[in-house]
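**Student:** Okay, sequence plus prediction incoming.
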Amino acid sequence: MSVQLNHTIVHASDRDRTATFLTEVLGLPPAPVYGPFRVVEVANGVSLDVMADSGTIAPQHYAFLVGEDEFDEIHARIVARDLPFWADPFHREPGRVNTNDGGRGLYWDAPDGHVLEIITVPYGG
């Protein structure tokens, strides 16, 4: 078997709020509870296991490869929620979508400052 990412843990001050935010904006099924986690499952079998953390949350970056239709749907949900978004991870190009590598991409923030990204083409084209 080749090496594959199976899951990663997302620390959150409010586990349920963060899991719900992720599933709603990304258009994913509700995240079931598994032990201390809410499991946000994405299409390739990788999960983001959201865990409550009462300490200081260190923001992380989570990038999602999506199709053109999913991009439009997620972008529309971001706009409908009046969430700020950027064409770059440093928040220098507000309200814009990038066209890096011949695709489209954008960044927005999740609760606790995690930076989320959607792209339609993997880096390097």
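**Tutor:** Looks like it arrived, so ask away.
**Student:** From here on, just use CA atoms for contacts and neighbour counts.
**Tutor:** Noted.
**Student:** who's in contact with the closest residue in space to residue 9 that isn't next to it in sequence?
**Tutor:** Excluding the flanking residues, the one nearest residue 9 by Cα to Cα, 6 or more residues apart in numbering is residue 49, at 4.7 Å. With contacts defined as Cα atoms under 8 Å, 6 or more residues apart in numbering, residue 49 is in contact with 7-10, 37-40.
**Student:** this is the other structure I want to compare:
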Amino acid sequence: MSVQLNHTIIHARDKHRTARHYVDLLGLPEPTEFGPFVVVQVDNGVSLDIADDHGTPHPQHYAFLVSEDEFDQIFARIRERGIQYWADPFHSQPDNINHNDGGRGLYWEDPDGHNLEIITRPYGSGAGS
């Protein structure tokens, strides 16, 4: 058996609001509940298990590999909602996307300050940035 990521836990101030953010922006299936988690399933079998945090969540980074068409759809939803986005993880290039590895990518924050990223090419898969 190969080693595969099965799930990760995302801490949130409001797990239902955070799950809705991921589902709506990324175009994912409706979340389910399992124990204390609201579970958002992504297409490669990995789940985002969102749990309420009883303090302020420590921001993490989550990157999603998407197709060119999915990028267009997600990017349109980000702009429609007026969500700030950046071309870089340090948020120094606002209102821009990047073209790393010959693809496209951008960053934005979820309601809890987690740094989210969509990319159309995996890192190291193509020509320069």
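**Tutor:** Structure received. In this text, all values refer to a predicted model and were calculated from it rather than measured experimentally.
**Student:** can you list the contacts of residue 49 of the first structure in JSON lines and add distance to residue 88 of the first structure, secondary structure and neighbour count?
**Tutor:** Below are those laid out as JSON lines (distance: Cα to Cα, whole Å; DSSP: H, G, I helix; E, B strand; the rest coil; neighbours: other Cα atoms under 10 Å):
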{"residue": "7", "distance to residue 88 of the first structure": "25", "secondary structure": "strand", "neighbour count": "15"}
{"residue": "8", "distance to residue 88 of the first structure": "23", "secondary structure": "strand", "neighbour count": "13"}
{"residue": "9", "distance to residue 88 of the first structure": "24", "secondary structure": "strand", "neighbour count": "13"}
{"residue": "10", "distance to residue 88 of the first structure": "22", "secondary structure": "strand", "neighbour count": "25"}
{"residue": "37", "distance to residue 88 of the first structure": "30", "secondary structure": "strand", "neighbour count": "20"}
{"residue": "38", "distance to residue 88 of the first structure": "28", "secondary structure": "strand", "neighbour count": "24"}
{"residue": "39", "distance to residue 88 of the first structure": "27", "secondary structure": "strand", "neighbour count": "24"}
{"residue": "40", "distance to residue 88 of the first structure": "25", "secondary structure": "strand", "neighbour count": "23"}
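**Student:** Same check for the residues you listed, but in the second structure.
**Tutor:** Retained in the second structure by both residues aligned by TM-score structural alignment, their matches' Cα atoms under 8 Å are the following of the contacts of residue 49 of the first structure: 7-10, 37-40.
**Student:** The first structure: strands as residue ranges?
**Tutor:** Taking DSSP state E to define them, one finds strands in the first structure at 7-12, 33-34, 37-41, 47-52, 61-65, 85-86, 105-109, 115-119.
**Student:** residue in the first structure matching residue 86 of the second structure?
**Tutor:** Taking TM-score structural alignment, the alignment pairs residue 86 of the second structure with residue 86 from the first structure.
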